[in-house]
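Asks: structure of the sequence below:
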Amino acid sequence: MDRRLRHLALLRCFDAAARNQSYSIAAQELSITQAAVSQQIRSLEENLQVKLFVREGRVMRLTKQGITLSSSVAKAFGELSLGFDRIQVEPQEGVLTVTASPSFCSRWLVPRLWKLSALFPDVHVRALASAQYEDVRHSDIDVAIRQGEMQVDNVHQETLLLDPVFPICSPRVFQDEQLTSPEKINQCWLVEAIGAGRWGFSWKDWFKLAGVPLDSQCNNWMEVTTWEMGINAVLSGHGVFLTSGCMAKDLIESGALVKPFDIQIEPGLKFSLLYDQESPRIARIKVFTDWLKAELQV
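Replies: As a prediction, the model looks like this:
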């Protein structure tokens, strides 16, 4: 073992002084005297044979070597804290932080969280909408629900849902355009999510599946950045939108939107579930993920 690791107690004092740039504030934090802090820093400097601080007025400034050591010590103590967190398992009750794409969060997850609260009133979910993946191992995020499949190491990842993609429209558009056959969609205003073609969910893909030529001369197009924006567009009577089933299921069941044809792109949109199996909140995570999977089957 590196003999310099014998100075862990001195490093704790150094870390407090480096963060606060003050021996007196470090002393208050550690519940020791300022003289004791000064003595421990001096002892560490003598053992390492480097100068770690220089005084500038009332402020203790880190030297170049001190800055380097401070960064390493902060990381090391951070890893120790993480290790302590991992072995101190929290109870089932408490706060759970979940992140999902903006559309999935607002259209599917948040409207159903009351059901989880009814079953587990002591589990409180913080739902965060984000288009980017957040690290579930080194952040406050406990569970991530992401579109597609992520390339993440040392994290539990499973397919949560394979969701068919199909056209939807308002009842008024359905009646006015007399959408009795797939060919009739060629006369409609087509709404599409940006990037849908990369996933195989574009109107071109759907027309090909339906065996109908896409008449680009007749179509008017609108692109939107999220599934939710597309759904809002057709709710207002604006054309026909290709959507993932879970995004529009409740609106179709209520009659607010219509699924004019059974032709759908499958397996469709993929959602992945990610979490840290070694999380201290694993009991809470298990409650939420079990409920999530069951709710998606309803």
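Asks: okay, CA-based contacts and neighbour counts for the rest of this
Replies: Will do.
Asks: name the helices or strands packed onto the one helix or strand residue 28 maps to?
Replies: In this structure, residue 28 sits in helix 23-30 according to DSSP states H and E. Using 3 or more CA pairs under 8 Å, 6 or more residues apart in numbering; DSSP states H and E, the elements in contact with helix 23-30 are helix 8-20, helix 34-48.
Asks: list the buried residues in the following helix or strand past the last one.
Replies: Using DSSP H and E, the helix or strand that follows helix 34-48 in sequence is strand 53-56. Buried positions in strand 53-56, judged by neighbour count with 16 or more other CA atoms under 10 Å: residue 53.
Asks: distance to residue 133 and mean neighbour count added to the helices and strands packed on helix 23-30, as a markdown table?
Replies: Converted to a markdown table, those look like this (distance: least, CA to CA, whole Å; neighbours: other CA atoms under 10 Å):
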| stretch | distance to residue 133 | mean neighbour count |
| --- | --- | --- |
| helix 8-20 | 30 | 19 |
| helix 34-48 | 41 | 16 |
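Asks: how about this one, so we can line them up?
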Amino acid sequence: MAGLRRKLPPLTGMTVFEAAARLGSFTRAAAELGVTQAAVSRQIHLLEEAFGFPLFRRLHRRIELTEKGRLLSSATTSAFNLIADTVSDITKDEASDELAISATVAFSHFWLLPKISAFSRTYPQVKLRIITQDKSTDIESDDIDLAIRYGNGMWPDGQAEFLFDDEIFPVCSPEYLREIGEISTLAELVQYPLIANDTGDPTWTGWNEWLAAFSVQGPKRSTGLRCSFYTEAIYAALNGQGIALGWKRLVEDLLNQNRLVRLTDAAISTRNGYFVVLPRRQKKKEHAELLVRWLRTSSGAS
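Replies: Take a look at the predicted model:
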């Protein structure tokens, strides 16, 4: 052990070096560590004196790792991550089997929450924490055990397993359908308020794309309500404010309860699908596999 200690550089200096190399700045490293920039510079200088070679090139208003600095940075990051993961494993409350699940507002609200009680009844020992947000999350750094996402399955922060795809068709409330009467052709849809939701997600299907799939031109000027979120669009449809696009997996319960009705048999299949995404680096919790199997069974995935 004494021999190992002689080979290792001072850990204080290595902590400072890891932050400076990762952030590419002595100033940002000082802010993260809660010390002065001068203290960071001194620790790096001491390391370089001990090694006998520079770790950074000091350029005009920026720093740059030397080749040896890059090698040391890679090894330091890997070692610190291993230590952090091990400490997390050995200090966690062994009695807690809490699983943190990330999902979008719409998926959580319309699909997950109505069904998750069945999982809890089957596995009462597993505690669940549902993190609902539409902004992108990084499951490696946000302490998430698994995420349910819609897309093409290609995410750098996790390993994706396909759950199901979807189909999209127009829906409205039964009361609204009685008010407007049956729709005999898709071209008639544009005569009525089409409820839409704003999204920057290129994988999301809106009215123009849906209508174009059937060679129907969208309305030149929409008279329908525009919402910020898909959940708002569905609630607007429930309240008789027009016609929304129903994603079958999300509105299935509302259709079964006759709170929404489907206006036509016409539908388009989604280009992408829903996936459960597990972190790559973290050791998977035992009960995460239970939840993944339950999700696949509940979704009808093989």
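Asks: hmm, back to that, rebuild the helices and strands packed on helix 23-30 of structure 1 as JSON lines, extending it with distance to residue 157 of structure 1.
Replies: Below are the helices and strands packed on helix 23-30 of structure 1 laid out as JSON lines (distance: least, CA to CA, whole Å):
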{"stretch": "helix 8-20", "distance to residue 157 of structure 1": "36"}
{"stretch": "helix 34-48", "distance to residue 157 of structure 1": "45"}
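Asks: out of those helices, which gets nearest to residue 249 of structure 1?
Replies: Taking CA to CA, helix 8-20 is the member of the helices and strands packed on helix 23-30 of structure 1 nearest to residue 249 of structure 1, at 52.1 Å.
Asks: which ones are touching the residue mapped onto residue 158 of structure 2 from structure 1?
Replies: In structure 1, residue 158 of structure 2 lines up with residue 155, judged by TM-score structural alignment. Neighbouring residues of residue 155 of structure 1 by CA atoms under 8 Å, 6 or more residues apart in numbering: 136-137, 274-277.
Asks: how near is residue 94 of structure 1 to residue 121 of structure 1?
Replies: Here the distance between residue 94 of structure 1 and residue 121 of structure 1 works out to 10 Å (CA to CA, to the nearest Å).
Asks: got it, and residue 179 of structure 1?
Replies: Distance from residue 179 of structure 1 to residue 121 of structure 1, by CA to CA: 46 Å.
Asks: who has more neighbours out of those two?
Replies: Using other CA atoms under 10 Å as the criterion, residue 179 of structure 1 and residue 121 rank with residue 179 on top: 18 against 12.
Asks: quick one: map that one onto structure 2.
Replies: The pairwise alignment with structure 2 assigns residue 179 of structure 1 to residue 182, based on TM-score structural alignment.
Asks: list the contacts for its match?
Replies: Taking CA under 8 Å, 6+ apart as the contact definition, residue 182 of structure 2 lies against residue 263.
Asks: same thing but 10 Å
Replies: The contact partners of residue 182 of structure 2, taken as CA atoms under 10 Å, 6 or more residues apart in numbering, are 188, 263-264.
Asks: what about it, distance to residue 267 of structure 2?
Replies: 17 Å.
Asks: before we move on, the earlier item: make JSON lines from the contacts of residue 155 of structure 1 and add distance to residue 73 of structure 1, secondary structure and neighbour count to it.
Replies: Shown next, in JSON lines, are these (distance: CA to CA, whole Å; DSSP: H, G, I helix; E, B strand; the rest coil; neighbours: other CA atoms under 10 Å):
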{"residue": "136", "distance to residue 73 of structure 1": "23", "secondary structure": "coil", "neighbour count": "21"}
{"residue": "137", "distance to residue 73 of structure 1": "20", "secondary structure": "coil", "neighbour count": "17"}
{"residue": "274", "distance to residue 73 of structure 1": "30", "secondary structure": "strand", "neighbour count": "26"}
{"residue": "275", "distance to residue 73 of structure 1": "28", "secondary structure": "strand", "neighbour count": "24"}
{"residue": "276", "distance to residue 73 of structure 1": "25", "secondary structure": "coil", "neighbour count": "21"}
{"residue": "277", "distance to residue 73 of structure 1": "27", "secondary structure": "coil", "neighbour count": "19"}
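Asks: so which of those residues is the closest to residue 151 of structure 1?
Replies: For the contacts of residue 155 of structure 1, with residue 151 of structure 1 as the reference and CA to CA as the criterion, the closest is residue 274, at 10.8 Å.
Asks: could you find the closest non-adjacent residue to the equivalent of that closest one over in structure 2?
Replies: Counting by TM-score structural alignment, residue 274 of structure 1 corresponds to residue 277 in structure 2. Residue nearest to residue 277 of structure 2 in three dimensions, not counting chain neighbours: residue 160, with 4.3 Å by CA to CA, 6 or more residues apart in numbering.
Asks: can I assume that neighbour sits in a helix?
Replies: No: looking at residue 160 of structure 2 with DSSP: H, G, I helix; E, B strand; the rest coil, it is strand, so not inside a helix.
Asks: and the helices and strands packed on helix 23-30 of structure 1: which comes nearest residue 251 of structure 1?
Replies: With CA to CA as the measure, helix 8-20 is the member of the helices and strands packed on helix 23-30 of structure 1 nearest residue 251 of structure 1 (53.3 Å).
Asks: and the closest one, what does it pack against?
Replies: Under the contact criterion of 3 or more CA pairs under 10 Å, 6 or more residues apart in numbering; DSSP states H and E, helix 8-20 of structure 1 touches helix 23-30, helix 34-48, strand 53-56, strand 59-62, helix 64-87.
Asks: okay if I get the ones you listed as a markdown table plus distance to residue 170 of structure 1?
Replies: Formatted as a markdown table, the helices and strands packed on helix 8-20 of structure 1 follow (distance: least, CA to CA, whole Å):
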| stretch | distance to residue 170 of structure 1 |
| --- | --- |
| helix 23-30 | 63 |
| helix 34-48 | 71 |
| strand 53-56 | 69 |
| strand 59-62 | 65 |
| helix 64-87 | 50 |
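Asks: what's the closest of the ones you listed to residue 195 of structure 1?
Replies: The nearest among those, by CA to CA, is helix 64-87 at 37.9 Å.
Asks: give the buried residues for stretch 67-80 of structure 2.
Replies: Neighbour count says stretch 67-80 of structure 2 has 69, 72-73, 76-77 buried, by 16+ other CA under 10 Å.
Asks: many thanks, I have nothing further to ask.
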